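[1] model the following, please.
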Amino acid sequence: MKLLLTSAGVKNTSIHDALLGLLGRPVADCDALCIPTAMYGHPQAGPGDEAWRFIAGRSAEPMVELGWKSVGVLELTALPTIDPELWVPKLRDADVLLVSGGDALYLNHWMRESGVADLLPSFTETVYVGMSAGSMVMSPRIGQFFVEWTPPSGDDAALGVVDFSIFPHVDHPMLPYNTMAAAEKWAAGIGGPAYAIDDDTAIVVADRAVEVVSEGTWKLLGG
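    Down below sits the predicted model:
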């Protein structure tokens, strides 16, 4: 799987160009599935209008609205209750997965419960585009700074697809606690490499290589 791990979607030309490089063809030629599940577990998002804006492509974080050939919705909480034959082929046929922000541990829980986490390693050509929690879920752990919803395990472990953690939304005007100083303190407790990134930054992972694409601010911490 090829990863584009963003803080706030495809916010600028550099991130958009990185997406095109991963896809290998125009956005208009690609079929997408959007995954809104993370929103439901976060107190500042939740079910309702924020989830609708993401799915409808009317959010401030460009993902669904980029001009895909088609866009479907994959709701992870529903998958354990339906026949895998109804959804696994759709997941395999998608060129790109668009995974919203929200609560990373809630998303991690349903990635595992739904069986999607087990399938991800087999999607070698699929492009995964994460936004905020959708990016953080690919890390080994998110750190206590970001724990809102408490999973049954009681810890802050995520999927561990990559070997670094992510502190998104650095210096966001609506998130006064997401400072670089806070990121440095957070990273000290992570126990591994970590990136602090703002909304104009993304991390590209392809063929085991990691590249930061940015028109903003970022810093590699820890490790």
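
[2] contacts, neighbours, all on C-alpha from now
    OK.

[3] quick one: M136 and S165 touch, right?
    Yes: with contact defined as C-alpha atoms under 8 Å, M136 counts as touching S165 (6.6 Å).

[4] more neighbours: which of those two?
    Between M136 and S165, counted using other C-alpha atoms under 10 Å, M136 has the larger neighbour count: 31 against 28.

[5] give me the neighbour count for the nearest residue to the more buried one once chain neighbours are set aside.
    Across the structure, with C-alpha to C-alpha, 6 or more residues apart in numbering as the measure, the residue nearest M136 apart from its sequence neighbours is I166 (5.6 Å). Around I166 there are 29 other residues, counting by other C-alpha under 10 Å.

[6] wasn't I166 part of a helix?
    No: the assignment for I166 is strand, going by DSSP: H, G, I helix; E, B strand; the rest coil, so no helix is present there.

[7] surely it is in contact with Y195?
    Yes: under the criterion of C-alpha under 8 Å, I166 lies in contact with Y195, with a separation of 5.0 Å.

[8] one more, so I can put them side by side:
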Amino acid sequence: MLRTHLIVQTARDRGYAKVMMGESLTRVAIKLLTNLSLGRGAFLAVDTGFTDQRHGDVMVVRPMRDYTAKEIAFYNHFFSIPTVIVPPLFTKHREKPSIHQLVERFLLGLQEEFPSTISTVYRTGEKLSPEPAKASSESQRCLLCLCGLDTDGEEELALEPTLILEEPAAGVESKAAYIPLLCYSCRLTFKELGPLDTLPPYVRAEGQRRIRRAEMEHDQENQESSKS
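    You can find the predicted model right below:
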């Protein structure tokens, strides 16, 4: 998600209204199962759809999502199109470095035995609706992924283990204050995040604005209750 923020912000700085991503059908199918594993089931249609307009002034499109990685590779080979291959980053645990690579190996392994596996996963994702990702107001959007918050009501009970309970040192901004501004999946990502300085400046500024607004509303409610 932070990578997407970086790309969108670069597009804003250069005055671009659209960003084309190179995700193939194979990558979209892998992303579908990966995001489902990471608790982003409600936002699959937005994360993998042809158009993504949640960033407002910059639209993200995926024009290559109807072509498999093999088809794209053959096309580049036959038409002598230069290809840049960036090797992935590996951790010390080579067998299971991440959920993404674990899902990728699982799907590609099934694809060898059952050639319709990836296309079936892709077609299933095509039937999903983007409605669950929409928010009724700006304050109901996740601070990181900009989708509607999925943490209301009874779901809060299941989210209790994801909360960050550390007390901040004097003069240090609290990470726990940002938790209510995030959806379930982004809370899990946020727990693994380092200092708040690693957030994009505009994301952090928006978070601080929402936190101050929530504090003002809370103080106002306390004053009204004390008067009554």
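
[9] now the TM-score, please.
    Structural agreement between the overlaid chains, expressed as a TM-score with TM-score structural alignment, normalised by the length of structure 1, amounts to 0.32; 124 aligned residues with a C-alpha RMSD of 5.9 Å.

[10] if we can go back for a sec, could you tell me how far the residue nearest to M136 of structure 1 is located from M180 of structure 1?
    I166 of structure 1 sits 12 Å away from M180 of structure 1, taking C-alpha to C-alpha, to the nearest Å as the criterion.

[11] between these two, which contacts overlap?
    Each of A196 lies in contact with both I166 of structure 1 and M180 under the rule C-alpha atoms under 8 Å, 6 or more residues apart in numbering.

[12] list the contacts for I30 of structure 2?
    In this structure, I30 of structure 2 makes contact with H100, V103, E104, L107, judged by C-alpha under 8 Å, 6+ apart.

[13] one more time with 7 Å, if that's ok
    Residues in contact with I30 of structure 2 (C-alpha atoms under 7 Å, 6 or more residues apart in numbering) are V103, E104.

[14] so it versus K227 of structure 2, what's the distance?
    Between I30 of structure 2 and K227 of structure 2 the computed distance is 56 Å (C-alpha to C-alpha).

[15] next one: E221 of structure 2
    For E221 of structure 2, the distance to K227 of structure 2 equals 10 Å [C-alpha to C-alpha].

[16] neighbour count winner among the two?
    Neighbours around E221 of structure 2 and K227, counted as other C-alpha under 10 Å, are more numerous at E221. The numbers are 12 against 7.

[17] so the more buried one belongs to a strand, correct?
    No: if the criterion is three-state DSSP, then E221 of structure 2 is helix and not within a strand.

[18] how much space separates it from R212 of structure 2?
    In this view, E221 of structure 2 and R212 of structure 2 are 14 Å apart by C-alpha to C-alpha.

[19] I72 of structure 2 now?
    I72 of structure 2 sits 49 Å away from R212 of structure 2, going by C-alpha to C-alpha.

[20] repeat for V60 of structure 2
    In this structure, V60 of structure 2 and R212 of structure 2 are separated by 31 Å, where distance is defined by C-alpha to C-alpha.

[21] what do you get for E156 of structure 2?
    From E156 of structure 2 across to R212 of structure 2, the span is 22 Å (C-alpha to C-alpha).

[22] what does S37 of structure 2 give?
    Distance check for S37 of structure 2 against R212 of structure 2: by C-alpha to C-alpha, it reads 33 Å.

[23] more neighbours, those two?
    It is S37, of S37 of structure 2 and R212, that has more neighbours when counted by other C-alpha under 10 Å, with 14 against 11.

[24] and for the closest residue to that one other than its chain neighbours, the neighbour number?
    Take S37 of structure 2 and drop its neighbours on the chain: the residue closest to it by C-alpha to C-alpha, 6+ apart is I99, 7.8 Å away. A count of neighbours around I99 of structure 2, defined by other C-alpha under 10 Å, yields 14.

[25] and L4 of structure 1, how many neighbours?
    L4 of structure 1: 28 neighbours (other C-alpha under 10 Å).

[26] got it, and A45 of structure 2?
    22.

[27] again with the one 3 residues further on
    Around T48 of structure 2 sit 24 other residues, with neighbours defined as other C-alpha under 10 Å.

[28] confirm that V121 of structure 2 sits in a helix.
    Yes: counting by three-state DSSP, V121 of structure 2 falls inside a helix.

[29] residue contacts, it?
    Applying C-alpha under 7 Å, 6+ apart to V121 of structure 2 gives the contacts A29.

[30] how about the helix or strand hosting R204 of structure 2: buried residues?
    Assigned by DSSP states H and E, R204 of structure 2 belongs to helix 201-227. The neighbour-count check on helix 201-227 of structure 2 (16 or more other C-alpha atoms under 10 Å) flags R204, G207, R210, I211 as buried.
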